[in-house]
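K.L.:
need the 3D shape of this:
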Amino acid sequence: MNSERTTIGQVAEWIGGRVEGDSTATIRTLASFDSAEPDTLTFAADAKRLERLADCQAAAVIVPDEAGIVPDDARIGNGATLIRVPDVERAVAELLRRFAPPADVPPAGVHPSATIDATAQVGPDVAIGANVMIVAGAVIGPRCVLAAHVVIGRDVTLGNDCVILPGAVIEARSVLGNRVRIGPNSVVGAEGFGYIQVDGAHQRLEHTGNVVIEDDVDLGACVCVDRAKFGSTRIGRGAKIDNLVQIAHNVQIGEGCLLAAQVGVAGSAKLGRFVVVGGSTGIRDNITIGDDVQVMAYAAVASDIKPGQTIGGIPARPVSLFRRMLAAEAKLPTLVKRIKALESRIDELG
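P.N.:
Predicted structure coming up:
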């Protein structure tokens, strides 16, 4: 975080807030509610924290401006300042952006240890770090950042302003749009998991397609996106994918999807627009999940899902049914005892 001090008034200008208290007081950084100190700024959006304003030690607290949520005469325990904003979450996002330290990426230019094939095309104002390898036929768009040890394969295309972080590998023929961010040690375009049994042995199948990642997609660390057997594995515009996610060959991820850590999507599955998938969920091959579906963590999705549903469980079911089944499951030990007692009673009567 930024070590320079900033006035509360300046913070309020950044986030479109209204100050109640001393706008000339200064803060050093942004902190969580429970760890806030007298020279920090924090925030309270939920009822649990708003009820504890009197206990907060921060210099100022960002709170909702919605009528009745925080009384006009509310004050923090140490007499500090409130900043009322229309949207606390958006205000915090803006402050995180402003207080964040500089990104740990190479400066513009080409590091002397990088290897760039003579046939590769590298746009203006790129930053290419130590030991980067760019193979024949690759096209790197303007202002891209390739951190140390990145490998860009044959005939790969990167759009404008992409950021490829250390150790990532973009394999042959992959196409990335603009402003794509690939996390450390992720692999895009590796061969899919496909075999055929011949004479008692597993024979690897060639995967002749590629991966297409549309604009504004983020991949976390250690994500694997396999290239298609035919055609393209595709990740739609604006999708955000967490660490340790596996996306198999020919999968289609729709616009704006969110996939949490350790999700696995099997071959040729199709996710619609703005699907949200909780962590450690498995999605089987060749199924379709409709737009706006929400999948609870640890689910196993084994069949097509209609748009707009919230599902969970193994196998995944509509959440209302899943919760009823969990409630019934909790009663099973008691039911078993009752059944055994009834069986004993029947035996006595017999």
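K.L.:
all contacts plus neighbour counts: C-alpha atoms, from now on.
P.N.:
Noted.
K.L.:
please enumerate the helices of the stretch 201-350 of the chain.
P.N.:
319-330, 332-349 (DSSP state H, counting those that start in this stretch).
K.L.:
one more to put side by side:
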Amino acid sequence: MEKTLQELSEHVGGTVVGDPSVKISGVMGIDDAREGDITFISNDKYIRKIDQTKASAIIVSPKLRDTNIFLSQQTKRNLLVCNNPYLAFAKLIDLLIYKKPVYPEGVDPSARIDKTAVLGHQISVQPYVTIGKNARIGNRVVLHPCVYIGNGCIIGDDTIIYPNAVIYDETIIGKRVTIHSNTVIGSSGFGYAPDGQGYYKIPQIGSTIIEDDVDIGANTTINRAVMGETVIRKGTKIDSQVVISHNVEIGENSLIVSQVGIAGSAKIGRHVTLAGGSGVVGHVTVGDNVTVGGYSGVINDIPSNETYLGAPALPIRRMRKCYVIIEKLPEMRDLIKTLEKRIAQLEGRNETAQTK
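P.N.:
Coordinates of the predicted model:
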């Protein structure tokens, strides 16, 4: 598909600086863009590449547009000015490049579907799918090869589940959910009671609920509750290789990045970002609009509207000061040793003076 820069501007709600009639047919990163492509800059460190990119147009924010380097380049570069360049970039990929997959409609003969299961309209049940007793599958659901849907599961309309994902019994999944390959939802939580010699497994008899418009990456595990519910609220996006334990609740529109671990009964608020590799201990509460930095460890409750960093996680301003001190620890150690020697010398002189 080919569009003019002006047409793209109207699609994303931006403003053209330069030639509005230039033709755009592709979307690429700034290093790989060629003539006919549009690229974007959302970070100051990429500004230096505007002289190198071969893109026919660049998406920038109003703030970046007003920097000296862009002001001096306006006669040479075509710009699409948007408040959110990254979002505009994503929308243009959708418009110009992305082709929605077309799935074979119907049930493959190799699928194993219990006679009590209820199937919606226009579904795609692909080879070797298993659907258990009393499961309910909504309209336009796509189940890729080797997906397992357990007894009593409910899968909402327009949900897509990719190959080899396993949905355990009694799991409820909402509408427009995407679950990627090898993800497991509804497995038993890690619960054991010591009995003096070993460990007695605590039955996990609760359920797992995934609300509407949730995306879940590959190789992620979401455990069922011991009792009650493990809940992922609507709009939340979960990356690959994440572990979410029993009775966790994650609020609406949160972002859980790769390799995050959330222990049992933690409560995560709305619009929370847990960056890659971070961890949350059990039975703590993370407030709304919180950001936890990568590889941080949350061991206490965090109030709303805060950014935390480090292990243990501290408010970011405080932790930055700690990092500065950590870098200076070797010099501080040497200084302390020097001061200790001088104090010892002074105390020795005082003792000598007193004896005289």
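K.L.:
TM value for the aligned chains?
P.N.:
Here the superposed chains carry a TM-score of 0.90, computed using TM-score structural alignment, normalised by the length of the first structure; 344 aligned residues with a Cα RMSD of 2.3 Å.
K.L.:
returning to that earlier point: packed most tightly, which of the helices of the stretch 201-350 of the first structure would that be?
P.N.:
Counting by mean count of other Cα atoms under 10 Å, helix 319-330 has the highest mean neighbour count of the helices of the stretch 201-350 of the first structure, with a mean of 12.
K.L.:
stretch 147-160 of the first structure maps to which residues in the second structure?
P.N.:
Per TM-score structural alignment, the counterpart of stretch 147-160 of the first structure in the second structure is residues 144-157.
K.L.:
which residues touch the matching stretch?
P.N.:
124-141, 160-177 (Cα atoms under 8 Å, 6 or more residues apart in numbering).
K.L.:
among these, which ones are in strands?
P.N.:
124-125, 130-131, 136-137, 160-161, 166-167, 172-173 (DSSP state E).
K.L.:
looking at the residues you listed, which one is closest to I205 of the second structure?
P.N.:
Among those, I172 lies closest to I205 of the second structure (Cα to Cα), at 14.3 Å.
K.L.:
what's that closest one aligned with over in the first structure?
P.N.:
Using TM-score structural alignment, the partner of I172 of the second structure in the first structure is V175.
K.L.:
can you check G36 of the second structure too?
P.N.:
Checking TM-score structural alignment: G36 of the second structure goes with D39.
K.L.:
what's L79 of the second structure aligned with over in the first structure?
P.N.:
By TM-score structural alignment, L79 of the second structure lines up with L82.
K.L.:
these two touch, right, that match and G21?
P.N.:
Yes. If you go by Cα atoms under 8 Å, L82 of the first structure and G21 touch, sitting 6.5 Å apart.
K.L.:
quick one, which of those two is more surrounded?
P.N.:
More neighbours surround L82 than the other of L82 of the first structure and G21, with 30 against 16 (other Cα atoms under 10 Å).
K.L.:
quick one: contacts for that one?
P.N.:
Taking Cα under 8 Å, 6+ apart as the test, what L82 of the first structure contacts is 19-21, 60-63, 75-76.
K.L.:
rerun that using 10 Å as the cut-off
P.N.:
8, 12, 17-23, 41-43, 53, 59-64, 70, 72, 74-76 (Cα atoms under 10 Å, 6 or more residues apart in numbering).
K.L.:
next: I167 of the second structure.
P.N.:
131, 147-151, 153-155, 161, 173, 179, 183-187, 208, 222.
K.L.:
and it, how far is that from C153 of the second structure?
P.N.:
When Cα to Cα, to the nearest Å is the yardstick, I167 of the second structure and C153 of the second structure sit 8 Å from each other.
K.L.:
likewise for I210 of the second structure?
P.N.:
Taken as Cα to Cα, the span from I210 of the second structure to C153 of the second structure is 11 Å.
K.L.:
ok, the two, which is more surrounded?
P.N.:
Set I210 of the second structure next to C153 and count neighbours by other Cα under 10 Å: I210 wins out with 26 against 23.
K.L.:
alignment lookup: that one to the first structure.
P.N.:
That one, I210 of the second structure, aligns with I213 by TM-score structural alignment.
K.L.:
picking up where we left off before, now do the shared contacts for L82 and G21 of the first structure.
P.N.:
8, 60, 75.
K.L.:
quick check: buried residues in stretch 10-18 of the second structure?
P.N.:
12, 14-18 (16 or more other Cα atoms under 10 Å).
K.L.:
just the closest of those to Y200 of the second structure, please.
P.N.:
V12 (57.1 Å).
K.L.:
what about the residue lying closest to that closest one once chain neighbours are set aside, neighbour count?
P.N.:
Once flanking residues are discounted, V12 of the second structure sits nearest to A88: 5.7 Å by Cα to Cα, 6 or more residues apart in numbering. When neighbours are counted by other Cα under 10 Å, A88 of the second structure registers 23.
K.L.:
before we move on, what SS does A88 of the second structure have?
P.N.:
helix (DSSP: H, G, I helix; E, B strand; the rest coil).
K.L.:
counterpart of it in the first structure?
P.N.:
Aligning on TM-score structural alignment places A88 of the second structure opposite A91 in the first structure.
K.L.:
ok, now which ones touch that match?
P.N.:
Contacts of A91 of the first structure (Cα under 10 Å, 6+ apart): 11-12, 14-17, 43, 62-63, 85, 97.
K.L.:
what does A111 of the second structure give?
P.N.:
Contacts of A111 of the second structure (Cα under 10 Å, 6+ apart): 125-131, 145-147.
K.L.:
what does L314 of the second structure give?
P.N.:
By Cα under 10 Å, 6+ apart, the residues touching L314 of the second structure are 292, 296-300, 302, 306-308, 320, 322.
K.L.:
surely the match of L79 of the second structure is within a strand?
P.N.:
Yes. Under three-state DSSP, L82 of the first structure sits within a strand.
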